[in-house]
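A.B. asks: Coordinates only, no sequence provided:
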């Protein structure tokens, strides 16, 4: 008889002697479980190690020493698997930075200005903005609104926990206020699609999606202040955005400051005004979550249902591009699609936007990448057939943890379970081989020769995604 013990997400062998007397195929299966146990433990330790003051978690202590918006959403999901009270504190500390108008900044600066990070709290000047909080400094832009479906995930993991139910009921209005901000301040034509005015707000800073658009932005002497980058001193510069990219980022931040981050005023002037696929898919999916949570907790969701009915239709009709057989962001200033294949489009699956026919096209594209003879793990963040594709450089092509989680959830939603499992197993395999890094090379022939991933190490949302994937294996 084999002596085994339960460990939450599977069974592991308690005796090494027993293990080596098992058939080879079963040994491989057990080894996978043993690896999952190890990864689960490492991921938990990373989240705990990246936690400051026992209330908020930094993405990576070296590269990103503050609290980030959508990072903390995934972090809360990760903590919910082993410390739900800590998951609740993560969400609460993030929303301490919410503005009076509902905007949730992409960085909350709980700690003082730290040497070695730009742009820090003094740059953004949030306290000069009437709507910004007085007790904590923040940035002036936002990020993809994942918080609705993260709250839903925490509730799903703890359906009978009274602390979680009470938290969800008290927290619901804050997420609702955030969504209302997007429809009131970021949808000037009342289409049901919110715009972003900075690449960082997309969550995909230097994606090739933005390359042609940012090249059209002229920067004259005096348009931007002098500044010093630190990110390319702490990570391989070849993997980071270029100096030209950063000049554009600073220019757009300066525009935001000039208008005190008022979305309605920015919309009249900003050369970068985009209805992004990922951003709006996350808003729609989080609307769905608010509707589901409201139904469970007895909260009126009529307003959210009206938003989502319009948003889903607008996304599916306006952002679909027949020639690409996928969705693409829309450039509002130039009235055109940004016609590139990029991972944000595929998160529409998680939001339940495409018809079965369109969903099948999205799934078949992902499957085709996995089946290529040259060997790709799925899913690269950008089209590997495009000349701009760079599998090492930030958002130009690498695999990103949170994006694989979103694509996995979307594929499962439409019943494409085999492809979903490929997305999950490819990611777990990379972390197992290369560590808890920020992002990874999608080329099997290259990644299998490396000894680590790219970007920051001991990365929080990488750990969070591993925890959720393993717990649901």
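C.D. replies: Thanks, I have the structure now. Given the structure is predicted, the values throughout are model-derived calculations rather than measurements.

A.B. asks: C-alpha only now, for contacts and for neighbours.
C.D. replies: Fine.

A.B. asks: Point me to the helix or strand that includes the residue most central in space within the chain.
C.D. replies: Against the mean C-alpha coordinate of the chain, by C-alpha atoms, centre = their mean, the closest residue is residue 402 at 5.0 Å. In this assignment (DSSP states H and E), residue 402 forms part of helix 401-413.

A.B. asks: Okay, buried residues for the helix or strand just after that helix please.
C.D. replies: Scanning forward in sequence from helix 401-413 by DSSP H and E, the next helix or strand is helix 417-434. For helix 417-434, burial by neighbour count (16 or more other C-alpha atoms under 10 Å) applies to 419-428, 430-434.

A.B. asks: how about the strands of the stretch 251-400 of the chain, start to end?
C.D. replies: Taking DSSP state E, counting those that start in this stretch as the criterion, the stretch 251-400 of the chain carries its strands at 274-275, 320-321, 326-327, 330-331, 336-337.

A.B. asks: The stretch 101-250 of the chain now?
C.D. replies: Ranges of strands in the stretch 101-250 of the chain, per DSSP E, counting those that start in this stretch, are 107-109, 137-138.

A.B. asks: most packed of those?
C.D. replies: strand 137-138 (a mean of 26; mean count of other C-alpha atoms under 10 Å).

A.B. asks: closest to residue 263 out of the strands of the stretch 251-400 of the chain?
C.D. replies: strand 274-275 (12.4 Å; C-alpha to C-alpha).

A.B. asks: And the closest one, what does it pack against?
C.D. replies: On a contact count with 3 or more C-alpha pairs under 8 Å, 6 or more residues apart in numbering; DSSP states H and E, strand 274-275 meets strand 330-331.

A.B. asks: what's the distance between the strand it packs on and the middle of its chain?
C.D. replies: 21 Å (C-alpha atoms, centre = their mean, to the nearest Å).

A.B. asks: quick one, what contacts the closest residue to residue 60 other than its chain neighbours?
C.D. replies: Closest residue in space to residue 60, ignoring its immediate chain neighbours: residue 459 at 5.2 Å, by C-alpha to C-alpha, 6 or more residues apart in numbering. Taking C-alpha atoms under 8 Å, 6 or more residues apart in numbering, we find residue 459 in contact with 46, 59, 60, 436, 437, 438.

A.B. asks: Filter these down to the buried ones.
C.D. replies: For the contacts of residue 459, a neighbour count by 16+ other C-alpha under 10 Å gives the buried set as 46, 59, 60, 436, 437, 438.

A.B. asks: Just give me the closest of the residues you listed to residue 148.
C.D. replies: Residue 148 has its nearest neighbour among the buried ones among the contacts of residue 459 in residue 59, at 20.0 Å by C-alpha to C-alpha.

A.B. asks: so what's the residue nearest to residue 90 when sequence neighbours are not counted up against?
C.D. replies: Of all residues not flanking residue 90 in the chain, residue 56 sits nearest, at 5.1 Å (C-alpha to C-alpha, 6+ apart). Applying C-alpha under 8 Å, 6+ apart, we find residue 56 in contact with 67, 72, 89, 90, 93, 94.

A.B. asks: The structure to be compared is supplied as follows:
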């Protein structure tokens, strides 16, 4: 991969990535990028911790610890923590209305009412392994909180073994075609008037449509009206989708949680039972029609028929499934840059519209590392090299066109900088080989 970057000033890119982490640091937590995302996001923050681990291990742990300062009494870790007021963001804490939510308890941090892909355990485990001596006490303090988070996931979201989402935002892949059928079942009647803020920061053609947003806000109001009661939402909501991203990140994080338990001398029996159940659930997401893993609408039983970057998180989850290799190889062959968030040959592909086509560095990190662990060295090298080339040639954007590399979404993006420092940079590769 280093041959691809022979004309690139790697040291300057490393320095810029470190500068972005500092730029977006709000004292104990980072924002994804200024303006567009002014709060602490769940999986963004875990990736920020991974990036900080390359330069400041203490700051890396603080990032994750601050994320868990917003954990609810029932174990849920929200997808947004509203540490400071910012009237420029919608929907803010007043719209979410979680003050008296079921299961929230006395948490002092205002938050949303949903979660996000639980990568925290996996990335905290990597932070620990980077410096076990410095992280031992902090891992021990964090472990019961991670355990409670996973216990909540298994109780509230894993009724089929696969992990479900109750809102597209929860998957982190907001407007992916995976949810189109389920979203069509949401009639946004009664949505209160609102003004979007995201399109004031980013070209609207790179963001979800108004039709999508109306349904997003309807689902927020639906959850708020039920005081974020998981049982009521599960019983009554028209939107409940088993998601590859949530399922595979949960499975991997659960495996890593078991590894933590062993290091800490804790009983891992319950965790291993979760692993077995999640493995069974993952099989329910195998769609032979596309030769890959797929989202499933639990209200209809239908697969989405969507070949996406999430389809290839199976190896990150620890599954050794050769069935998915042909679909991966075919997707790589028809994608100038890997991995697109939706198949470029699909009728719903849009190379610049958020999760309907663009490449995301964090998804490449998860998928590429999983491929490498599964022995898919050629494919892993391709994903890593493309990620490095996109960043080196186009900057630390939120996401990129898989067709021509056009940077899109927010700029000076925290998790893109983190992925560079931890994985994509030739400096990171040299450090890993040395270790």
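C.D. replies: Nice, thanks for sending it over. Small disclaimer: the values here were computed from a predicted structure and weren't measured.

A.B. asks: what TM-score comes out when they're superposed?
C.D. replies: In this superposition the chains share a TM-score of 0.94, using TM-score structural alignment, normalised by the length of structure 2; 426 aligned residues with a C-alpha RMSD of 1.7 Å.

A.B. asks: what do we get in structure 1 for residue 109 of structure 2?
C.D. replies: Aligned against structure 1 by TM-score structural alignment, residue 109 of structure 2 finds its counterpart in residue 136.

A.B. asks: Check the gap between residue 242 of structure 2 and residue 44 of structure 2 for me.
C.D. replies: 22 Å (C-alpha to C-alpha, to the nearest Å).

A.B. asks: These two - which one has more neighbours?
C.D. replies: Just comparing residue 242 of structure 2 and residue 44: by other C-alpha atoms under 10 Å the higher neighbour count belongs to residue 242, 31 against 26.

A.B. asks: any idea what the more buried one aligns with in structure 1?
C.D. replies: In structure 1, residue 242 of structure 2 lands on residue 275 (TM-score structural alignment).

A.B. asks: what do you get for residue 417 of structure 2?
C.D. replies: So residue 417 of structure 2 corresponds to residue 463, using TM-score structural alignment.

A.B. asks: follow-up on the earlier one: show me what the residue nearest to the centre of structure 1 aligns to in structure 2.
C.D. replies: Under the alignment (TM-score structural alignment), residue 402 of structure 1 maps onto residue 362 of structure 2.

A.B. asks: Contact partners for its match?
C.D. replies: Here residue 362 of structure 2 is in contact with 47, 415, 416, 419 (criterion: C-alpha under 8 Å, 6+ apart).

A.B. asks: Could you single out the nearest of those to residue 126 of structure 2?
C.D. replies: Within the contacts of residue 362 of structure 2, the smallest distance to residue 126 of structure 2 is 10.7 Å, found for residue 47 (C-alpha to C-alpha).

A.B. asks: which helix of structure 2 spans the most residues?
C.D. replies: helix 132-157 (DSSP state H).

A.B. asks: Could you double-check that residue 209 of structure 1 sits in contact with residue 343?
C.D. replies: No: the criterion here is C-alpha atoms under 8 Å, and residue 209 of structure 1 misses it with residue 343 at 10.5 Å.

A.B. asks: Just give me the closest of the contacts of residue 56 of structure 1 to residue 238 of structure 1.
C.D. replies: residue 67 (25.4 Å).

A.B. asks: how about the closest one, what's its match in structure 2?
C.D. replies: That one, residue 67 of structure 1, aligns with residue 40 by TM-score structural alignment.

A.B. asks: Let me see the contact set for that match.
C.D. replies: Contacts for residue 40 of structure 2 (C-alpha under 8 Å, 6+ apart) come out as 29, 30, 31, 32, 67, 80, 81, 82, 83.

A.B. asks: To which residue of structure 1 is residue 156 of structure 2 aligned?
C.D. replies: Match for residue 156 of structure 2 (TM-score structural alignment): residue 185.

A.B. asks: burial of its match, as a residue count?
C.D. replies: 20.

A.B. asks: Stretch 135-152 of structure 2 vs structure 1, mean deviation?
C.D. replies: Taking mean C-alpha distance after the TM-score superposition for structure 1, the mean distance separating stretch 135-152 of structure 2 from the aligned residues in structure 1 is 0.5 Å.

A.B. asks: which outside residues touch that stretch?
C.D. replies: By C-alpha under 8 Å, 6+ apart, stretch 135-152 of structure 2 touches 61, 65, 68, 74-77, 120-121, 124, 127-128, 250, 254, 257, 260-261, 264.

A.B. asks: re the thing from before, give me the subset of the contacts of residue 56 of structure 1 lying in strands.
C.D. replies: Residues of the contacts of residue 56 of structure 1 located in strands (DSSP state E): residue 67.

A.B. asks: Now do the SS call for the match of residue 417 of structure 2.
C.D. replies: Three-state call for residue 463 of structure 1 (DSSP: H, G, I helix; E, B strand; the rest coil): helix.

A.B. asks: quick one: it and residue 48 touch, right?
C.D. replies: No: between residue 463 of structure 1 and residue 48 there is no contact under C-alpha under 8 Å: 10.3 Å.

A.B. asks: With neighbour numbers in mind, choose between the two.
C.D. replies: residue 463 (29 against 16).

A.B. asks: In contact with the spatially closest residue to that one that is not a sequence neighbour, which residues?
C.D. replies: Spatial nearest neighbour of residue 463 of structure 1, chain neighbours left out: residue 43 (4.4 Å); criterion: C-alpha to C-alpha, 6+ apart. Listed by C-alpha under 8 Å, 6+ apart, the contact set of residue 43 of structure 1 reads 436, 462, 463, 464, 466, 467.

A.B. asks: which non-adjacent residue is nearest the second one?
C.D. replies: Excluding the flanking residues, the one nearest residue 462 of structure 1 by C-alpha to C-alpha, 6+ apart is residue 401, at 5.4 Å.

A.B. asks: got it, and the fourth one?
C.D. replies: Nearest-residue entry for residue 464 of structure 1: residue 78, 4.0 Å, with adjacent residues in sequence omitted and distances by C-alpha to C-alpha, 6+ apart.

A.B. asks: That neighbour matches what in structure 2?
C.D. replies: So, by TM-score structural alignment, residue 78 of structure 1 is matched to residue 51.

A.B. asks: count of residues packed around its match?
C.D. replies: 29.

A.B. asks: wait, isn't it in contact with residue 423?
C.D. replies: No: at 9.0 Å, residue 51 of structure 2 and residue 423 do not qualify as touching, with contact defined as C-alpha under 8 Å.
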